[in-house]
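Asks: structure, please.
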Amino acid sequence: MDYRDEVFLQVAELLSISKAAERLFISQPAVTKHIQELENKLDIPLFERKGNRIYLTRAGKITAIHLKSIKQQYQELEFELNQMNNTYKGKLRMGASSTITQYVVPPVIAAFHTRYPDIKLSLLNGNSEDMTRKLLNNEIDVALVENQDTHQNIHYIDFLDDEIVAVTNPKSLYARRRKVFNEELLKTPLVLRENGSGTLEVIKKAFATNNLPFDEMNVILQLGSTEAIKNFLSDFEGISFISEKAVKKEIHRKELVKLKTPTLSITRQFRIALRQGPEMKLSRLFIDYLINYNF
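Replies: Here you go, the predicted model:
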């Protein structure tokens, strides 16, 4: 790949000349010049302008797909050549759901970096639905997700067990009782994660299995992060369902109380998601490290 190809891929991803220029540390006229040179070389327009925005043409979309594939092959080439010298170099783009990003994967990434300091890692954060979309769009190489849905173009590998538990603040009525039964849950005030969250998807499926229609439950609020929910719980006369890994410290410090749910169990697997097809060797290196990590 030459530099024009890289400039094109940045503009194609951001759909902005100015943002691409900032990311590449070059001027906007330089970005425009590189795009025009590539269009002249291919003899076809790659972008079209509508008002103040730019969009990929059909040719631009095809070019982006192929150049992303070529870029990945170059990275594979560099990685394999470095391995011949017993060195590990390259770039790995990862994405992870919010719970995994905050409470699971940071020590793994730190240890992986110590073992392979010349491998550059980047980590995007969002809900599981966001990460699946970015994986399919080739914006990341590996996704770590917490949902149970499957996609025909994605291969999944389980890497860690998780349990979703009911929690409340120590001053609430529910904390004094220490347990909550299924028949009470329809009326119990709940604060839960937002739509698109893998945690919410798993909770909905568990509720449905236990004849608890989600639409009939007393969901007071849905929030975009587990940290926001934990803060909200401090003055909330109700409960939430959260990954046990996310509330371990708060339960130990008695800032939150874990409730028993004798008739409801919510378990899941955190999963590695990869696009179907040839697997990048650098991705496999990280996956093997993650699977064998001593959590």
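Asks: going forward, measure contacts and count neighbours with C-alpha atoms only.
Replies: Noted.
Asks: what comes up buried for the lengthiest helix in the chain?
Replies: Under DSSP state H, the helix in the chain containing the largest number of residues is helix 58-84. Buried residues in helix 58-84, counted by 16 or more other C-alpha atoms under 10 Å: G60, T63, A64, L67, K68, Q72, Q75, E76, F79, E80.
Asks: what about the strands in the chain?
Replies: 47-50, 53-56, 90-97, 119-126, 142-145, 154-168, 190-193, 219-223, 240-243, 257-259, 267-275 (DSSP state E).
Asks: the fifth one packs against which elements?
Replies: This points to strand 142-145. In terms of contacts (3 or more C-alpha pairs under 8 Å, 6 or more residues apart in numbering; DSSP states H and E), strand 142-145 is packed against strand 90-97, helix 128-136, strand 267-275.
Asks: to compare against the first, here's another:
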Amino acid sequence: MLSLHHEVFMEVARLRSFTKAGQVLFLSQSAISKHIKSLEYRYKIGLFERHGNSISLTQAGHILYDKLLEAAQLRAELHDELQHINENFLPPTKLAIGSSTTISLYVLPSVLSAYLREKPHIQLSVLNRNSDNIQTALLEHDIDVGIVEGITRVNTLTYTPFTTDDVLAVCSGNSPLRGRILPLTALLEIPLALRENGSGTLAVVEDELFKRGIKQSDLKVLIRLGGTEALKNFVLADTCLAFMPRRAIVKELAAGDLVEVKIEDLFIQRAFHFIQRKGTENNSLVNEFIRFTRHYYSKMD
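Replies: Sure thing, here's the model as predicted:
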């Protein structure tokens, strides 16, 4: 239904990069350029504008991209209907997943391995960003389904519960804070290492503290770090306090490299949700992946 030229165009348009599209499609940059030039010759109009090292879609490019998105959706629906009447019909299928950092690093690897053993005809790609960026990627059709932490909801997306995780106050095993039980007001004086704005972990910590009369601006923030691993490694090297998801630090807690610091009247738990664009809730490939993942983790939690 879609030619290779059109498939290449869609990747370039989605990623706004010839180089990145080539990496995704395993094609050289010169091959990518030839496919785009062939389309531009066919339609007798430019599809991209070049701006030094960046590109953007022309008006014609935007029109073509929107129509190809519709065609891709029709193809997916066609495959769904054919599979309902012929279970042996298994076309190569792509599924693009986006997930927040904790999910990508500590939750998805095992379930994706199990999923691919059962569905070898499906080609998976995973985008790892903070929760805000995953919502944006879904809205911009860069991914088919997202998994995010508790953040502000968007009314054009649907949210399906997945699992939960505790967020713990922790310090290094060498910190003078280890072994202490702190009053909530101590958070106003203790140096803190926090995640970057847009992080789901940060959002749920802020929300719980705000319920108890503490704003982020009241905190003594020593540093902000982008990503769970960066935050973990900083805390291991420092004596500060940080809030981290339990799933991300299981090994460090067991080894004593990180230690939970109890804070009176503070229990933080965050929820993970699958997110889909409204109007695509009947996408059988996405729904099958959601069912598989929820079932897989229901046996583990």
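Asks: ok, back up a step: and the helices and strands packed on strand 142-145 of the first structure as CSV, adding distance to D43 of the first structure and mean neighbour count?
Replies: CSV is the format used below for these (distance: least, C-alpha to C-alpha, whole Å; neighbours: other C-alpha atoms under 10 Å):
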stretch, distance to D43 of the first structure, mean neighbour count
strand 90-97, 32, 21
helix 128-136, 29, 21
strand 267-275, 32, 20
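Asks: to P45 of the first structure, which of these lies closest?
Replies: Using C-alpha to C-alpha as the measure, helix 128-136 is the one of these that comes nearest P45 of the first structure, at 25.0 Å.
Asks: which other helices and strands contact the closest one?
Replies: strand 90-97, strand 142-145, strand 267-275.
Asks: whereabouts in the second structure does it align?
Replies: Aligned using TM-score structural alignment, helix 128-136 of the first structure spans residues 131-139 in the second structure.
Asks: what about that stretch, distance to the chain center?
Replies: Distance of stretch 131-139 of the second structure from the chain centroid (C-alpha atoms, centre = their mean, to the nearest Å) equals 7 Å.
Asks: ok, stretch 33-48 of the first structure next?
Replies: Distance, stretch centre to chain centre, for stretch 33-48 of the first structure: 33 Å (C-alpha atoms, centre = their mean).
Asks: mind listing what's buried along it?
Replies: Neighbour counts over stretch 33-48 of the first structure (16+ other C-alpha under 10 Å) mark H34, I35, Q36, L38, E39, P45, L46, F47 as buried.
Asks: residue closest to the middle of the first structure?
Replies: A96 (2.8 Å; C-alpha atoms, centre = their mean).
Asks: kindly state which residue of the second structure is aligned to that residue.
Replies: Using TM-score structural alignment as the criterion, A96 of the first structure maps onto S99 of the second structure.
Asks: mind listing what its match touches?
Replies: V126, L127, N128, R129, N130, S131, I134, G146, I147, V148 (C-alpha atoms under 8 Å, 6 or more residues apart in numbering).
Asks: nearest to K220 of the second structure among those residues?
Replies: For these, the nearest to K220 of the second structure is N130 (23.0 Å; C-alpha to C-alpha).
Asks: which residues touch the counterpart of N153 of the first structure in the second structure?
Replies: Residue correspondence to the second structure (TM-score structural alignment): N153 of the first structure is matched to T156. Contacts for T156 of the second structure were tallied using C-alpha under 8 Å, 6+ apart; they are R277, K278.
Asks: which residues of the first structure does stretch 190-210 of the second structure align to?
Replies: Residues 188-208 of the first structure are where stretch 190-210 of the second structure lands, counting by TM-score structural alignment.
Asks: the matching stretch: which residues count as buried?
Replies: Residues of stretch 188-208 of the first structure classed as buried: 188-194, 197-207 (neighbour count, 16+ other C-alpha under 10 Å).
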